[in-house]
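Novice: what shape does this take:
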Amino acid sequence: MDLAALQQQLRDFVQARDWSRYHTPKNLVMAMSVEMAELVEHFQWLTPEESQALASDDARRDLVEQEMADVMLYMLQLADVMQVDIEAAIQRKLVLNAQKHPPLP
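Specialist: Model (predicted):
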């Protein structure tokens, strides 16, 4: 996935609708939180087994995929607005996680 190209596509989408003034870091985080809550709704009250079975239910999986995409799109927009190199940030975080949580012996 070319994140830079995707961020440019998002930038163009926002600019074409004159939404830039609304896409502040605060608003993007709040919107992402709402989308995450919508994602959580699909799993609320399911047993662990039911939540795993959701992956084989095409209709329900499609709805989950849409919410996942919404969360990710807002994260990419937030990174863009905050001028964060999200790929580099992820790589740094993976290194920190590996140090914090070493493999089992």
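Novice: only C-alpha atoms for contact and neighbour calcs from this point on.
Specialist: OK.
Novice: Glu50 versus the spatially most central residue of the chain, what's the distance?
Specialist: Nearest to the geometric centre of the chain sits Met72, at 2.3 Å (Cα atoms, centre = their mean). Distance check for Met72 against Glu50: by Cα to Cα, to the nearest Å, it reads 24 Å.
Novice: and Asp18, by the same measure?
Specialist: Per Cα to Cα, Asp18 is found 42 Å from Glu50.
Novice: distance of Pro103 relative to Ala88?
Specialist: For Pro103 relative to Ala88 (Cα to Cα), the value is 23 Å.
Novice: give me the number of residues near Ala69?
Specialist: 14 (other Cα atoms under 10 Å).
Novice: so which strand or helix has it?
Specialist: helix 58-81 (DSSP states H and E).
Novice: give the buried residues for that helix.
Specialist: 64, 67-68, 70-71, 73-81 (16 or more other Cα atoms under 10 Å).
Novice: pretty sure Leu10 is touching Gln77, no?
Specialist: Yes. Counting by Cα atoms under 8 Å, Leu10 does reach Gln77; the two are 7.1 Å apart.
Novice: all helices of this protein, in order?
Specialist: 3-16, 25-41, 48-53, 58-81, 86-100 (DSSP state H).
Novice: and for comparison, fold this next one:
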Amino acid sequence: MSDPFKSLHDAMNQFAAERDWDQFHSPKNLAMALTVEAAELQECFQWLTEAQAKDLDEQQLAAVRDEIADVQLYLIRLAGKLEVDIEAACWAKMKKNADKYPADLVKGSAKKYTHYQD
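Specialist: Reported below is the predicted structural model:
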């Protein structure tokens, strides 16, 4: 695992071990928990207008920070279980996205890449 996440990965492993939670942290369960946390992040923005979502008060922003952290921590734990280097995977995906969405073809458009294929 790359340096940006190694210390968090180690801390997550210790946290789970101290609580005997490793037995529950299968890749399937972690992926499911991740979706729950992502939904909780969405809930922070539910019913807000676009303008309100960009101008959160401190209490709202604190809730968003907590949910972002929960999502990231579950991703780190899942990646550790599957021996996925998050940083390397992200760089590889950025390359794939650049190939799928050439800037000269997609600039200013929200269309899916399949609409740009020959």
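Novice: neighbour-wise, which of Pro103 and Ala88 of structure 1 wins?
Specialist: More neighbours surround Ala88 than the other of Pro103 of structure 1 and Ala88, with 10 against 7 (other Cα under 10 Å).
Novice: which residues does that one contact?
Specialist: Not one residue lies near Ala88 of structure 1 by Cα atoms under 8 Å, 6 or more residues apart in numbering.
Novice: mind checking how far it is from Asp80 of structure 1?
Specialist: 13 Å.
Novice: what does Asn27 of structure 1 give?
Specialist: Taking Cα to Cα, one finds Asn27 of structure 1 at 14 Å from Asp80 of structure 1.
Novice: do the same with Leu3 of structure 1
Specialist: For Leu3 of structure 1, the distance to Asp80 of structure 1 - Cα to Cα - is 10 Å.
Novice: do the same with Glu38 of structure 1
Specialist: Taking Cα to Cα, one finds Glu38 of structure 1 at 23 Å from Asp80 of structure 1.
Novice: with Asp70 of structure 1 instead?
Specialist: Taking Cα to Cα, one finds Asp70 of structure 1 at 15 Å from Asp80 of structure 1.
Novice: trace Ala51 of structure 2 over to structure 1, please.
Specialist: Matched by TM-score structural alignment, Ala51 of structure 2 corresponds to Glu49 in structure 1.
Novice: oh, I was asking about Val84 of structure 2
Specialist: Per TM-score structural alignment, Val84 of structure 2 is aligned with Val84.
Novice: likewise for Leu34 of structure 2?
Specialist: Match for Leu34 of structure 2 (TM-score structural alignment): Met32.
Novice: that match and Ala59 of structure 1, how far apart?
Specialist: Counting by Cα to Cα, the gap from Met32 of structure 1 to Ala59 of structure 1 is 23 Å.
Novice: one more: Ala98 of structure 1?
Specialist: 36 Å.
Novice: repeat that for Val71 of structure 1.
Specialist: 19 Å.
Novice: ditto for Ser20 of structure 1
Specialist: 33 Å.
Novice: also Pro105 of structure 1?
Specialist: 42 Å.
Novice: I'd like to know how many residues surround Asn13 of structure 2.
Specialist: 17.
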